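Visitor: From the sequence below, what's the structure:
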Amino acid sequence: MSAVRNGASWIVSFVPLLSLGLLTWPVFTVLAVRARSWPLAGAALAYLGLLVLEIWAIESDPVRDTVFDVCLFGLMVGGTAHAIAVRRRWFRTAPVAVDLDVVSAEYAVVAAGTITVDTTQTVESAPAQRVLDEIDQLVEESMRDGEPRIGYDYDDPTYPDCPNPHCEESWHGLAITERMELMRDYGEVDVDYDYHADDSLVLCPGSAFAGEWPTPPRIREPEHPVVQVDPAPEPDPMAEAAARADRLWTALARPALALVVTSWLLALVSMFLAPTQWRWLTVLVGAVAPVCVGWLYGRRAELFPAGYVRVHVLARPAVVFAVGLVVCAGWLPFRWARNPPLEAADGYFALIVACALACVGHAVVQIGRVLPVGAAETDPKAHGENLVVLGFGWMMFGLPSTLLFGWVTSYWAYQPSAVWAAVAINALLVAALFVEAGTIKIITKARDDGDLPMIVFFTIGAGALLVWSSLRIAATVFQS
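Guide: Presented below is the predicted three-dimensional model:
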């Protein structure tokens, strides 16, 4: 498969997972039609049955809850694994049935030297075929006694060279011209070339030439386009230092962002599960930050010079404290999951509090990056603009997609009000990014006239949405 088709097949394979199993049976139905496969059609029918069973098991009941979980797992995880296993069949051409009896009969007719037109008439082989048969017979007779002693087989070491001392070719009868040599250099023959009309310089008059061998004229170089290759620029020490600093601070901010994104996804998934089922998924929230910190510690020798992390991080003790705060905040929802009595609203507020602490740690890291400690490796103005763009991205894409997803899936969700937890987490992240950007612009004085009013306006909007979402969570009675 081409790169485009290969990528498309991977995207289609994850449709069952991304659609929460709702589109598993349509995916396999389309694939069964394209591949003309009865087994895939049976799989599509089985996934449709699982979806119907899952809809039946939505009612709150211990037995039905188990059935719902099994069906959801089969549609999402099982459907995705199955789609990955058969993904190459999306762009495979369907096999064409061939009647071997008909092919054998036609081959027998051709071998007999006649072509059947109908049941009463036959036509003898074409004259061209008879000529080819005669040529084959002559070749077989000439090769009956072995390879001829005279003749060039491209590897015969006894084949003579051209006697011209200025020619490096093997024996040749025709003269070699400059245009012929240029076509060899280019690697292709000019379709309009005519040997009899070739009036270019003669490089070798032919191996059968009689007389004194003339000195060949100077051969012009092939007129290939000359590409001017600029010498590699000298590495810029400032640019290398800025890139290295960007890798370090991005890695230090990654635990907080990973914790927030994981909590956001967990809040969306909890729409389809009871609290007794999804509360144990909070282990992922607690583990994601230590994993990111461990990745940075394990790769420090490959990404940075010796002692670079220690010098730049320990010079800012607040950053070390912020990273530790993020690691500890991730385990707050897990502590709630371990301590019944279980209240879904308490669990969602535990997620929001953990994300709030993670946003505080993220802000300390981003603001500490521009503090005047040692050599300046970060452009404060560019760093503030990057945070503004990141906040706009989450506000323009994260919040609308969360609300649209909650509205569409509320018809099938077990507790649709859980979407407000995802909205609150998203609004909290947007507000934190705008606050970080505004603080950096104020500290470094790298701001334009309209920056702060715009940042304040969007921060107030995200904060209002956060308060509204929290009130909706507090007023909702979630299913147990």
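Visitor: C-alpha from now on. contacts and neighbour counts both.
Guide: Noted.
Visitor: Can you tell me the SS state at the residue lying closest to Leu273 once chain neighbours are set aside?
Guide: Nearest residue to Leu273 in three dimensions, chain neighbours excluded: Tyr414, at 6.3 Å (CA to CA, 6 or more residues apart in numbering). At Tyr414 the chain is in coil, as set by DSSP: H, G, I helix; E, B strand; the rest coil.
Visitor: show me the contacts for Tyr414.
Guide: Listed by CA atoms under 8 Å, 6 or more residues apart in numbering, the contact set of Tyr414 reads Ile58, Met271, Phe272, Leu273, Ala274.
Visitor: Next, format these as TSV and append secondary structure.
Guide: Shown next, in TSV, are the contacts of Tyr414 (three-state DSSP):
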residue	secondary structure
Ile58	coil
Met271	helix
Phe272	helix
Leu273	coil
Ala274	coil
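Visitor: element containing Val27, please.
Guide: Here Val27 is covered by helix 24-35, with elements defined by DSSP states H and E.
Visitor: buried set for that helix?
Guide: Thr24, Trp25, Val27, Phe28, Thr29, Leu31, Ala32, Ala35 (16 or more other CA atoms under 10 Å).
Visitor: Could you measure from the residue nearest to Leu273 over to Leu325?
Guide: In this view, Tyr414 and Leu325 are 34 Å apart by CA to CA, to the nearest Å.
Visitor: Tell me which other helices or strands whichever strand or helix holds Glu141 touches.
Guide: Using DSSP H and E, Glu141 sits within helix 127-142. Applying 3 or more CA pairs under 8 Å, 6 or more residues apart in numbering; DSSP states H and E, one finds that helix 127-142 contacts no other helix or strand.
Visitor: and it, how far out from the chain's middle?
Guide: Relative to its parent chain, helix 127-142 has a centroid offset of 56 Å by CA atoms, centre = their mean, to the nearest Å.
Visitor: Stretch 422-439 now?
Guide: Remark: stretch 422-439 is offset 29 Å from the chain centroid, using CA atoms, centre = their mean.
Visitor: Here is the second sequence; please produce its structure so I can put it next to the first one:
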Amino acid sequence: MSTVLRGSSWVVSFVPLLSIGFLTWALFTVLAVRARSWPVAGAALGYLGLLALALWTSRTHETVFDISLFLLMVGGTAHAVLVRHLWFRRVRRRPASIEVVEAEAGEVDYAVVSAGGVAPEPVVAEHVTVEEPVRRLLDEIDELVEQSLRDGEPQVGYDYDDPTYPDCPNPHCDEPWHGLAITTRMERMRTYGEVDVDYDYRDDASPVLCPGSAFEGEWEQPSHEMTADLWESERAVPPPVPEPDPMVAVRARADTLWMAIARPAVLIAVVSWLLAMVSMFLAPAQWRWLTVVVGVLAPLWAGWLYGREKRLFPDGYARKRLRARRSALAAVVLMVWAGWLPMRWASEPPLDPADGYFALVIACAVACLGHAVVQIGRVRPVAGASLDDMAETDPKAHGENLVVLGFGWMLLGLPITLLFGWILGYLAYQPGAMWAAVAVNAVLVLALFIESGAVKIITKTRDDGDLPIIVFLTIGVGALLVWSLLRIGATQFQP
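Guide: Reported below is the predicted structural model:
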């Protein structure tokens, strides 16, 4: 499979997870038709029945509904990954039976061909077809090789790893039988594994190591000077050290700065996710005061970055970049303010638990908005910037990095949250809090996908398959986010 097809097979394998299990049966139905596989068709029918069971028990038996949904999402995703190679398997068709019309000149004499003669070209009828053409061609090749090897040395002069092939009679030569003389220059080219494009055997005047196996006369041992020169040429020559690219250090420094500026948004999302998971085992009156940690995190990180600014960057580097992109400063203020939004849950009178979880999701969304302002603003041209300043960010690499980050959070965060949240939900005090953690993770993944698409569009560095994949993943994660918010609103949390 090509790289595009291999990547597409991974993308479609996560349709069960991204569609919350509702499209699992459709995915396996399409795969069964394409691969012509009855087992896959049976699996599609089973997933369809499992979906019907989940819909039927959604309001009456929540345990059965959760188990069915888990099998459709996680089990269907694992199954799709295992059989993803079937998407691009070619269905082989048996070739039709065909007849052979022999040439009027008769069979080709392979003995004449192997001896150096020229075989007459067969006269083939207008419609010449072969039954099992591959097998017959292989048989003819085997017969030709066997007949050509019966008389000793092959015409091409190579032994084909034949253990009975004779060695060179020269006692000072370790090579098999060879007709041409071996020179020092030839041996040196073989040692290095490269052939000089200007080499001509007729003009080779280098010392001769072996005059050839057909040489008639007394064999002479190569002189000490020839062997010493050849030994010197066989020494391992270290490859030249490439010149360091000065832009590598410049771009690494820029990545460090802008990732540090946008990191509070990621920290707010991670802490909100942890808070939602912890709240599964706490009453609302206990966990609502933990929202202070979300608000304190962003200013603490900003203070840490300000204190280490002189150690991480040259003097005036960060100040110059932030003054050129004042939107980044506004984004930092936005992220710090977003961290304090969940504190509304700790206000008096206390709000409904669902409102507290919605506050966590909103805080994460506002912080991710600041993250997007920083990452998209990096590729925006700045008036008065030098060529070195404008080349600090590689637009194509920046867009790909955002896609990889979003894909990583989607593959690691969402399945872990759904799996462990569903398992721990049977032991937790607030099992519905799992959906708040799912929603927070989905917001972060959506932000990274949207940022990557915006960067690729603004900088015109997108490939043909970039935007369709990003849009597909964004729709899937967006559907999961909507589902999570609906579950939070419909859940009756314990007081």
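Visitor: okay, now the equivalent of Gly307 of the first structure over in the second structure: neighbour count?
Guide: Matched by TM-score structural alignment, Gly307 of the first structure corresponds to Gly316 in the second structure. When neighbours are defined as other CA atoms under 10 Å, Gly316 of the second structure has 10 of them.
Visitor: if we look at the strand or helix carrying Gly42 of the second structure, which residues are touching it?
Guide: Gly42 of the second structure belongs to helix 38-56 when assigned by DSSP H and E. The contact list for helix 38-56 of the second structure, computed with CA under 8 Å, 6+ apart, reads 21-22, 24-29, 31-33, 64-66, 68-69, 72.
Visitor: so where is stretch 116-130 of the first structure in the second structure?
Guide: Counting by TM-score structural alignment, stretch 116-130 of the first structure lines up with no residues of the second structure.
Visitor: mind checking the end-to-end distance for that stretch?
Guide: Span of stretch 116-130 of the first structure from end to end, CA to CA: 17 Å.
Visitor: hang on, the earlier thing: separate out the buried members of the contacts of Tyr414 of the first structure.
Guide: Of the contacts of Tyr414 of the first structure, these count as buried by 16+ other CA under 10 Å: Ile58, Met271, Phe272, Leu273, Ala274.
Visitor: Tell me who's in contact with the aligned partner of the last one in the second structure.
Guide: I take that to be Ala274 of the first structure. Correspondence of Ala274 of the first structure to the second structure, assessed by TM-score structural alignment: Ala283. By CA under 8 Å, 6+ apart, the contact set of Ala283 of the second structure is Tyr429, Gln430, Gln494, Pro495.
Visitor: The residues you listed into TSV, with extra columns for distance to Lys320 of the second structure?
Guide: TSV is the format used below for the contacts of Ala283 of the second structure (distance: CA to CA, whole Å):
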residue	distance to Lys320 of the second structure
Tyr429	51
Gln430	49
Gln494	52
Pro495	52
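Visitor: Pull out the buried members of those residues.
Guide: Tyr429, Gln430.
Visitor: what about the match of Gly307 of the first structure, distance to Val11 of the second structure?
Guide: Taking CA to CA, one finds Gly316 of the second structure at 44 Å from Val11 of the second structure.
Visitor: got it, and Gln147 of the second structure?
Guide: For Gln147 of the second structure, the distance to Val11 of the second structure equals 54 Å [CA to CA].
Visitor: Then Val336 of the second structure?
Guide: Distance from Val336 of the second structure to Val11 of the second structure, by CA to CA: 35 Å.
Visitor: Also Ala454 of the second structure?
Guide: Where Val11 of the second structure is concerned, Ala454 of the second structure sits at a distance of 20 Å (CA to CA).
Visitor: Pull up the distance across stretch 273-284 of the first structure, start to finish.
Guide: Span of stretch 273-284 of the first structure from end to end, CA to CA: 16 Å.
Visitor: and the alignment partner in the second structure of Val419 of the first structure, what does it touch?
Guide: By TM-score structural alignment, Val419 of the first structure lines up with Met434 in the second structure. Taking CA under 8 Å, 6+ apart, we find Met434 of the second structure in contact with Ala276, Met277, Met280, Thr417, Leu418, Gly421, Trp422, Gly425.
Visitor: give me the element Met434 of the second structure is part of.
Guide: Short version, using DSSP H and E: Met434 of the second structure is in helix 434-459.
Visitor: Which secondary structure state does Pro341 of the first structure sit in?
Guide: Quick answer, by three-state DSSP: Pro341 of the first structure is coil.
Visitor: and whatever residue of the second structure lines up with it, how many neighbours does it have?
Guide: Taking TM-score structural alignment for the superposition, Pro341 of the first structure sits opposite Pro350 in the second structure. A count of neighbours around Pro350 of the second structure, defined by other CA under 10 Å, yields 14.
Visitor: hang on, the earlier thing: what's the helix or strand following the helix holding Glu141 of the first structure packed up against?
Guide: As assigned by DSSP H and E, the chain's next helix or strand after helix 127-142 of the first structure is strand 176-177. With contacts defined as 3+ CA pairs under 8 Å, 6+ apart, strand 176-177 of the first structure has these neighbours: strand 202-204.
Visitor: The strand it packs on aligns to what range in the second structure?
Guide: Residue span in the second structure matched to strand 202-204 of the first structure, by TM-score structural alignment: none.
Visitor: Provide the aligned range in the first structure for the helix holding Gly42 of the second structure.
Guide: Going by TM-score structural alignment: helix 38-56 of the second structure matches no residues.
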